[in-house]
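In: Return atomic coordinates for the entry below.
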Amino acid sequence: MERLNEEDIQRKLTDNPNWKLTDKKWIERKYRFQEYLNGIEFVQRVARLSESMNHHPFISIDYKLISIKITSWRAKGLTDLDFTLAQKYDELYLQMKR
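Out: Okay, the predicted model is just below:
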């Protein structure tokens, strides 16, 4: 997996406006839920998806607020896979909000 350059990262961030670049090697997003257990269910879905793709994020649970950070350790930065997962996490979130 090849690391993205700064220009590619900025372009992908415009396609994923809810995600923010942190420390030049992570993308991060916070998801808010009405109920605590809905957030926990979201984390479980994210975990299953991540396991199936063998690419695992950092997840933080703060009551009804779930934070996710992604990077690619082997590439020492962001790759296409990170942004693919970000989109998939967003899709999971939208499914749960319906």
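In: contacts, neighbours, all on C-alpha from now
Out: Fine.
In: Buried residues, stretch 10-23. List them.
Out: Within stretch 10-23, the residues that qualify as buried are Lys12, Leu13, Trp19, Lys20, Leu21, counting by 16 or more other Cα atoms under 10 Å.
In: my guess is the fourth one meets Ile27, correct?
Out: Yes: taking contact to mean Cα atoms under 8 Å, the distance of 5.3 Å between Lys20 and Ile27 places them in contact.
In: One more sequence to fold, the one below, so I can look at both together:
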Amino acid sequence: MKLERLTQDEIKKKLEENKNWKLTDEKWIIRKYRFRDYLQGIEFVNQVAKASEEANHHPFISIDYKLISVKISSWNARGLTDLDFELARKYDEFYEQIKYHF
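Out: The predicted structure follows:
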């Protein structure tokens, strides 16, 4: 699948639809997720890792006790693509499921 880099206007529109995600360095989106406990965050990371592996598109993940940061971009496109935002929505869905499951 060829990934096309989004224009700044397209990125702005997608960020309006994904309000919890922030643009950084003009080619990354980042979100921080807070959990009630450490293992809840680890469960989230495992789900993110599985979805990312299935898509063959891997984010940077930082685990800081109960705070998980996810940062994503498309290396081959040298910026953001639809796939980045598609995965961001999946990660948000995982967060909502885990947040209310525990």
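In: where does the TM-score land?
Out: Laid over one another, the chains give 0.99 as their TM-score (TM-score structural alignment, normalised by the length of the first structure), with 98 aligned residues with a Cα RMSD of 0.4 Å.
In: one step back: take the buried residues of stretch 10-23 of the first structure and lay them out in JSON lines including distance to Lys64 of the first structure.
Out: Listed next are the buried residues of stretch 10-23 of the first structure as JSON lines, based on distance: Cα to Cα, whole Å:
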{"residue": "Lys12", "distance to Lys64 of the first structure": "27"}
{"residue": "Leu13", "distance to Lys64 of the first structure": "25"}
{"residue": "Trp19", "distance to Lys64 of the first structure": "18"}
{"residue": "Lys20", "distance to Lys64 of the first structure": "20"}
{"residue": "Leu21", "distance to Lys64 of the first structure": "22"}
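In: element containing the residue nearest to the spatial centre of the first structure, please.
Out: Central residue of the first structure (Cα atoms, centre = their mean): Ala86, 3.9 Å from the mean position. Assessed by DSSP states H and E, Ala86 of the first structure sits inside helix 80-97.
In: again with Tyr33 of the second structure
Out: Assigned by DSSP H and E, Tyr33 of the second structure falls in strand 28-34.
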